[in-house]
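> how would this look folded up:
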Amino acid sequence: MNIKIIGVGKLKEKYLKQGIAEYAKRLDSFCKLQIVEVTDEKAPEKLSDAEMIEVKRKEGERILAKIKAKEYVYALAIQGKQRASEQFAAEFDQLTTYGHSDITFVIGGSLGLSPEVLQRSDDQLSFGKLTLPHQLMRLVLIEQIYRAFMINEGSPYHK
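Take a look at the predicted model:
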C-alpha cells in the first residue's frame, strides 16, 4: 500500500518533524509513506476575498499536480465527515480490500483548500470544528493513519 500526504508549506518546527518522523518509522512495516510539501503562496496578512480565492487556486494547482488519476484522495476539511478512529480504520481497510492501494491525504494551507482540490477528492475528512495549524495537522493525521493500522491489526495501541 502507498500512502501519500500532501501538505502546503514547509514544516519548520523541530518537534513536529520529530513526531512525524517517529510515526513514519512505525508505518514502515505497513505501507510505503511519502510526504510531499508544496510551496505555499506568499500573501499579505490581510487579504480581500478575491485575493484569498487566488491564493487557494494557486496552491490548489500545485496540489493537483502531485495527484495521479488512480489515487484515492481524502481532503482534510472542516466541513468534511467526522469519524471515530475505529470507523476510519474500517473504511481504510475497505479501501484496500476493494483495490485502492494508493491513498492520498491533502492538507491545505492556512486558507484551506481550493474548490478544485475538494472536487478532485473522493472523500472529505474532518478532525472536528477546531481550527488547528496545518503543520500540526500533519502530525495528527499521520498518528491517526498509524492508529488505523493498529486497530485493524487488533493491537492494544488503540486502548
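
> use CA for all of it now, contacts and neighbours both
OK.

> So which residues of the chain form helices?
14-27, 49-64, 85-97, 115-120, 134-153 (DSSP state H).

> Out of the ones you listed, indicate the one that is most buried.
helix 134-153 (a mean of 19; mean count of other Cα atoms under 10 Å).

> Need the residues that contact stretch 145-159.
Outside stretch 145-159, the residues that touch it by Cα atoms under 8 Å, 6 or more residues apart in numbering are 23, 26-27, 30, 85-86, 88-90, 92-93.

> Looking at the residues you listed, which is nearest residue 39?
Taking Cα to Cα as the measure, residue 39 lies nearest residue 23 of the contacts of stretch 145-159, at 23.4 Å.

> Report the separation between that closest one and residue 83.
Remark: distance between residue 23 and residue 83 (Cα to Cα, to the nearest Å) = 21 Å.

> now do residue 39
Going from residue 39 to residue 83 by Cα to Cα gives 29 Å.

> Repeat that for residue 123.
From residue 123 over to residue 83 (counting by Cα to Cα), the distance is 12 Å.

> tell me, how many neighbours does residue 111 end up with?
Look at residue 111: counted by other Cα atoms under 10 Å, it has 12 neighbours.

> Quick check, central residue of this protein?
Per Cα atoms, centre = their mean, the C-alpha nearest to the average position across the chain is that of residue 105, at 3.4 Å.

> before we move on, the earlier item: for the helices of the chain, give me TSV that also has distance to residue 8.
Listed next are those as TSV, based on distance: least, Cα to Cα, whole Å:
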stretch	distance to residue 8
helix 14-27	15
helix 49-64	7
helix 85-97	23
helix 115-120	12
helix 134-153	8
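
> Could you also give me the structure for this second sequence? I'd like to compare it with the first:
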Amino acid sequence: MKIHVIAVGKLKEKFWVDACAEYVKRLKAYAKVTVQEIPDRDPAKSGGEEGARRIEGKGILEALPEHSHVILLDVGGKQLSSEGIAARMDALMLSGVSDITFVVGGSGGVSRGVYDFADEHLSFGKITLPHNLARVVLLEQIYRAFKISRGEPYHK
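Below you'll find the model as predicted:
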C-alpha cells in the first residue's frame, strides 16, 4: 500500500514537524508513506484568494501520482468515525486500490480543479482546523485506521 499526503504550506514549527515525523515513522510498518509540501501563496501577491488557490491547485494537481485514489480533506466532505476511515481504506484496498493520496489544502481552501478532481471528500467535522494541525490529525487517523483494521492495540 502506498499512502501519499500532499499538503499546502510548509511546517515551520518544530512541534508540527516532530508530530508528523512520528506518525510517518509509525506508518512505515504498514505502508510506504510520502508527504509532499506545496508552497502556499500570499493572496496579496497572487491576484487575491482565488489566484492563490489557482496557483496552489496547479501545484497539487501536478504532484498527484498517476492512478492514485484522491481523498480531499474538506469541511463539507463526508464525516467518518475512526472505524469508518479504517473500513473505507479496507474497502478501497479490497477493490484493488493500492495507492491513496490525501490532500490538505491551504488556509484559503483549494481550487475548483482540485475539488472536482478528488475522488472523495473527507471531513474531520464542522470545526476549522489550522492546516498544520489537520496534517497531524490526518496522519494519526491513517495510522489508527491500520491499527483498527489489523485488530492491534492502540485504538480505544
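
> Tell me how they score on TM after superposing.
The TM-score (TM-score structural alignment, normalised by the length of the second structure) is 0.96; 156 aligned residues with a Cα RMSD of 1.5 Å.

> Wait, residue 33 of the first structure touches residue 2, no?
Yes - when contacts are counted by Cα atoms under 8 Å, residue 33 of the first structure is listed as touching residue 2 (6.1 Å).

> Have a look at the two and say which one is more surrounded.
residue 33 (18 against 14).

> for that one, what are its contacts?
Counted by Cα under 8 Å, 6+ apart, residue 33 of the first structure has contacts 2-5, 24, 27.

> how about a cut-off of 6 Å?
Contact analysis of residue 33 of the first structure by Cα atoms under 6 Å, 6 or more residues apart in numbering lists 3-4.

> what about it, distance to residue 1 of the first structure?
Distance, residue 33 of the first structure to residue 1 of the first structure, by Cα to Cα: 9 Å.

> what's the counterpart of residue 154 of the first structure in the second structure?
Matched across to the second structure, residue 154 of the first structure falls on residue 151, judged by TM-score structural alignment.

> how deep is that match tucked in, by neighbour count?
Applying other Cα under 10 Å, we find 10 residues neighbouring residue 151 of the second structure.

> quick one, what contacts the aligned residue in the second structure for the residue nearest to the centre of the first structure?
In the second structure, the residue matched to residue 105 of the first structure (TM-score structural alignment) is residue 102. Contacts for residue 102 of the second structure (Cα under 6 Å, 6+ apart) come out as 5, 70-72.

> how about stretch 114-121 of the second structure, aligned to which bit of the first structure?
Taken onto the first structure by TM-score structural alignment, stretch 114-121 of the second structure occupies residues 117-124 there.

> Span of the matching stretch from start to end?
End-to-end distance of stretch 117-124 of the first structure: 10 Å, with Cα to Cα as the criterion.

> Equivalent analysis for stretch 68-75 of the first structure, please.
14 Å.

> quick one: buried residues of it?
Residues of stretch 68-75 of the first structure classed as buried by neighbour count (16 or more other Cα atoms under 10 Å): 71-75.

> In the second structure, which residues correspond to it?
Counting by TM-score structural alignment, stretch 68-75 of the first structure corresponds to 65-72 in the second structure.

> Residues touching the matching stretch, excluding its own?
Residues outside stretch 65-72 of the second structure that contact it (Cα under 6 Å, 6+ apart) are 99-103, 118-121.

> most surrounded residue in these?
Highest neighbour count within the contacts of stretch 65-72 of the second structure: residue 103, with 29 neighbours (other Cα under 10 Å).

> List the residues that contact that one.
Residue 103 of the second structure touches 5-7, 72, counting by Cα under 6 Å, 6+ apart.
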